[in-house]
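K.L.:
Return a 3D structure for these sequence lines:
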Amino acid sequence: MANFRYFIGLIMMATAARFINGTMEDFFPDIKQNLTKITWAHAVNNQTYLDATLKNDINMIEADIVLGTLINGKTDPIPIMGHPPQNTSDLSLEGFLAQVQSFDSTSNSSKKGIKLDFKTIEVLEASKNIVRSVADKDDELPIWINADILAGPVNASTKPVNASRFLDVAKSFPKSILSLGWTTAYDSNSNGSYESSQIQEMIDVIRSHNITQEITFPVRAGLAARSLEQLTNLTESIEKSTLTIWSSDGDNVSVEDLRLLISKIGLNRTYIDVPSDLLEQLRLDDLPNSSPSRSVVGAAVWMPVLLVLAGIFQSLSLI
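P.N.:
As a prediction, this is how the structure comes out:
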C-alpha cells in the first residue's frame, strides 16, 4: 500500500518536526538539551565590545536598541545600539546584525546567537525591515526579539512596551524566538512574586494574538523563586515555551527555592542568565530530579512506535 507508506511517512515527519527543537539545540549542539549551559554577553552596544565578544566563546549576544544617531553620522534618528538615556552610538542595528551574521557564516566553531532588547515600540517598528532582512536570509541564526510588554511585580513603575503593537510586529519574524517579559521593581528587601493575575494576563495576550513562534519568558530570579506554581502554570499553558531566569547584582534570591523551580521546569526549558556568584550557588549539575522535556518524552515514545508499525507492515508486504 503506497498510500499507507506515504501516510506513515507524513506522521513520522510531523512527529520529528514537533518534537525536535531546531533552533537553539541545533545551533549550539554542545549544550545537549541543557539550556542552562548557554552563556551570555550583555549590553553589547558599541563596536569595541562587539569586536571583543566575537572573539570569545560566549553563545548569545544581548544588545539594546534605541532610536538615535550615529557618532559623526546622519542626523535623522535610526535604530542604534544603546541603552536609554543614550541616543548616540558608533554602532547601528544594521551594522551590528551584519557583523554577527558575517562572523557566523565564516566561523567553524564559536557561533553566536542574538538577543535584541527593544526599549520602545517605536524603535521596534523602525527596526522591522532591518531585522526581517537578516532573519529571512538566515534560517539558522537564533534571533530573539525581547521586550517587557506587561507591568509586573512589585508595583513596577516602568512603562511596558505596548503589547499589542509589539506582538503585531513580531509576527513579521516567524522564525525568531519571542522573549516576552514583565517590568519589575525589586530591592534587597523585596519578597514579592509573579502574581497569578499577571501570569494569566500574559497567557491571554499571547493567545489573543495567535502567536505561533517559540516563546521564552524572562523572569527575575528573586521573584521567580517565589513563583513556582504560577510559572509552572505559565509554561504548561503556552506550548514550546521556556523560562529565561535573570538577576541583577544585589537581588535577594532564595537559592534553594530557585533550584526547585529550575528542577520543576527542566534544564531543557530553562535558560540561566545570572551573575557568576549566583550561578555558582545554584549547582546546576546537582539538581534534584529535573523534569524531562515533554517534547523529548514525546519523541522517545512515538518515534519507536511508528518505526515498529512501519516494520510490521513491511514484513506483511502491505507496503
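
K.L.:
Going by C-alpha atoms from here, please, whenever you check contacts or count neighbours.
P.N.:
Noted.

K.L.:
which helices and strands sit right next to the longest strand along the chain?
P.N.:
In the chain, taking DSSP state E as the definition, the longest strand is strand 60-70. For strand 60-70, the elements it packs on are strand 40-41, strand 78-81, strand 88-89, strand 113-118, helix 121-137, judged by 3 or more CA pairs under 8 Å, 6 or more residues apart in numbering; DSSP states H and E.

K.L.:
Can you say which of these is nearest to Thr183?
P.N.:
strand 113-118 (13.0 Å; CA to CA).

K.L.:
and the angle from that closest one to strand 60-70?
P.N.:
Our comparison of strand 113-118 with strand 60-70, counting by axes from the mean of the first three to the mean of the last three CA atoms, to 10 degrees, yields an angle of 40 degrees.

K.L.:
Give me the residue at the spatial middle of the chain.
P.N.:
Thr216 (4.3 Å; CA atoms, centre = their mean).

K.L.:
From Thr48, how far out is it?
P.N.:
29 Å (CA to CA, to the nearest Å).

K.L.:
What is the burial count for Asn191?
P.N.:
A total of 15 residues lie near Asn191 under the criterion other CA atoms under 10 Å.

K.L.:
before we move on, what SS does it have?
P.N.:
Counting by DSSP: H, G, I helix; E, B strand; the rest coil, the backbone at Asn191 sits in coil.

K.L.:
One more, please, to line up against the first structure:
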Amino acid sequence: MYFRRVFVVFFVFVIFYIVWSLNERMSEQTLDYFLSRNKIQKRDGADIRWSHAVNSRDSLTEALTGPTHMLEADVIIRGGDPRVPIMAHPPATDSDITLREWLETVKEHEKGIKLDFKSLDSVSPSLILLQEVLTELNRPVWINADILPGPGGKATPLDAQSFLSAVSTLPAHTVLSLGWTTGWTAGTENPGYSWDMVHAMEEICRTLKHPVTFPVRAALMAQSAPQLTWLLQQSDRYSLTVWTSLTDDFRVQDLLMYRKQFDVSRIYFDLSESERTQLSVTE
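P.N.:
From the prediction side, this is the model:
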C-alpha cells in the first residue's frame, strides 16, 4: 500500500511537470525559433525586432530584406470583388497584395508573422489560407485582436467568443495576442488597466490551449503595475507585448520595472528601434 501511494504521488508529479514544461516551452517558442537560427543571442523578448503595417508589396519586400524578426500586418476583406482577404488597415478597402500572396512570399524567409484583425468577417477565411500556405510547424505565428474594452478605448472590440471559436482549430503553438481597446490623450490623466479588465481577460484565457500574449500600451503601464503583474502570474502561458502609438508619451523606466520583476523571455517590446535601443541602454 505504501509503495502504491508513493507511485501515485510520483506519477502525479511527473504529469504536472510535463504539463508545466510544455506550457513553459510553448510560451518561449517564438524566442527559441530565432535563437536556433542565430537571429538573436539570448532568450530575451526585447531582442525581437518588429516591422509594422507590412500591408503592401513594397513594405513586404523591405521587411523581408531587413533585420526585423516579426512582420506585423493587418487583414481585411476587400471592399470590392473578388472579396478575398487582403493586407490593409481600415479605413482602406483595397491593397496591392492579397493575404495569399503575402503568405506565399513570407514562407520563403525565416520571419515570424503577426496578423491583426479588426473585424470578424476576415478571420475564418484568413485562417484557412494561413494553415494551407504556412505549413512550417515551428514558425512564429501570432493572431491579434482586441476582444475587450480597455482604458480610454472607443473602438468596438471583436466578440470574444466568436473570435476564440474561429481560432480554436489553430495549432497549439500559435500565439493568441488578445488585447483591450485603448485610448490615450496628452495633457490629461489617463487611467490604466483596471482590476475588472484584467480579471475579465484572465477568465477568458485560463482554459485556452494556446500561449497568450497581452498587448499592453506603454503609456498605460506605470498606472497598471499591480494589475498586469497579477495577470502574468496566473499562467506560464502568458506574456506581455508592449506597444505604443506615435503620439503617446511614456518613460522607459516604467517598462524596466516589468523586466526586473519577470523573466525577460515573457515581455516583448513592439516599439521603434530607437525606443528599443533606449530600453537596452538605460538598463
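
K.L.:
Ok, which of the helices and strands packed on strand 60-70 of structure 1 comes nearest Ile238 of structure 1?
P.N.:
Nearest of these (CA to CA): strand 113-118, 20.6 Å.

K.L.:
Show me the contact partners of that closest one.
P.N.:
Strand 113-118 of structure 1 is contacted from outside by 59-66, 124, 141-147, using CA atoms under 8 Å, 6 or more residues apart in numbering.

K.L.:
Need the winner for burial among the helices and strands packed on strand 60-70 of structure 1.
P.N.:
Most buried of those by mean neighbour count (mean count of other CA atoms under 10 Å) is strand 78-81; its value is a mean of 27.

K.L.:
which bit of structure 2 covers that strand?
P.N.:
Taken onto structure 2 by TM-score structural alignment, strand 78-81 of structure 1 occupies residues 84-87 there.

K.L.:
Need the counterpart of Thr244 of structure 2 in structure 1.
P.N.:
That one, Thr244 of structure 2, aligns with Ser247 by TM-score structural alignment.

K.L.:
let me fix that: Tyr33 of structure 2
P.N.:
Counting by TM-score structural alignment, Tyr33 of structure 2 corresponds to Phe27 in structure 1.

K.L.:
list the contacts for that match?
P.N.:
By CA under 8 Å, 6+ apart, the neighbours of Phe27 of structure 1 are 111, 140-142.

K.L.:
same check, this time on Leu231 of structure 2
P.N.:
198-199, 202.

K.L.:
quick one: what's aligned to it in structure 1?
P.N.:
That one, Leu231 of structure 2, aligns with Leu234 by TM-score structural alignment.

K.L.:
how big is the offset of the helix or strand containing its match relative to structure 2?
P.N.:
Applying DSSP states H and E as the criterion places Leu234 of structure 1 in helix 228-237. Compared with structure 2 after the fit, helix 228-237 of structure 1 shows a mean deviation of 0.8 Å (mean CA distance after the TM-score superposition for structure 1).

K.L.:
What are the buried residues along the following helix or strand past that helix?
P.N.:
Counting by DSSP H and E, the element after helix 228-237 of structure 1 in chain order, helix or strand, is strand 241-246. Using 16 or more other CA atoms under 10 Å as the test for burial, strand 241-246 of structure 1 gives 241-246.

K.L.:
just to revisit the earlier point, could you tell me which of the contacts of Phe27 of structure 1 are located in strands?
P.N.:
Reading strands off the contacts of Phe27 of structure 1, I find no matches (DSSP E).

K.L.:
In structure 2, which of those still touch?
P.N.:
Counting by both residues aligned by TM-score structural alignment, their matches' CA atoms under 8 Å, structure 2 reproduces these contacts from the contacts of Phe27 of structure 1: 140-142.

K.L.:
report the longest helix in structure 2, please.
P.N.:
If you go by DSSP state H, structure 2 has its longest helix at helix 2-27.

K.L.:
Go through the helix or strand following that one and flag the buried ones.
P.N.:
Downstream of helix 2-27 of structure 2, the first helix or strand assigned by DSSP H and E is helix 29-36. By neighbour count on 16+ other CA under 10 Å, the buried set for helix 29-36 of structure 2 is 29-34.

K.L.:
which one of these sits closest to Arg251 of structure 2?
P.N.:
For the buried residues of helix 29-36 of structure 2, the nearest to Arg251 of structure 2 is Leu31 (25.6 Å; CA to CA).

K.L.:
Please name the residues that touch that closest one.
P.N.:
Contacts of Leu31 of structure 2 (CA under 8 Å, 6+ apart): 43-45, 48, 265.

K.L.:
Who wins on neighbours among these?
P.N.:
Gly45 (23 neighbours).

K.L.:
Just tell me what the residue nearest to the centre of structure 1 corresponds to in structure 2.
P.N.:
Per TM-score structural alignment, Thr216 of structure 1 is aligned with Thr213.

K.L.:
which strands and helices sit next to the helix or strand harbouring that match?
P.N.:
Assigned by DSSP H and E, Thr213 of structure 2 belongs to strand 212-217. For strand 212-217 of structure 2, the elements it packs on are strand 175-181, strand 238-243, judged by 3+ CA pairs under 8 Å, 6+ apart.

K.L.:
Mind reading off the mean deviation between the following helix or strand past the last one and structure 1?
P.N.:
Going down the chain from strand 238-243 of structure 2, the next helix or strand is helix 252-261, by DSSP H and E. Superposed on structure 1, helix 252-261 of structure 2 shows a mean distance of 2.0 Å to its aligned residues (mean CA distance after the TM-score superposition for structure 1).

K.L.:
Next, the angle from helix 252-261 of structure 2 to helix 225-233.
P.N.:
Using the same axes, to 10 degrees, helix 252-261 of structure 2 lies at 40 degrees relative to helix 225-233.
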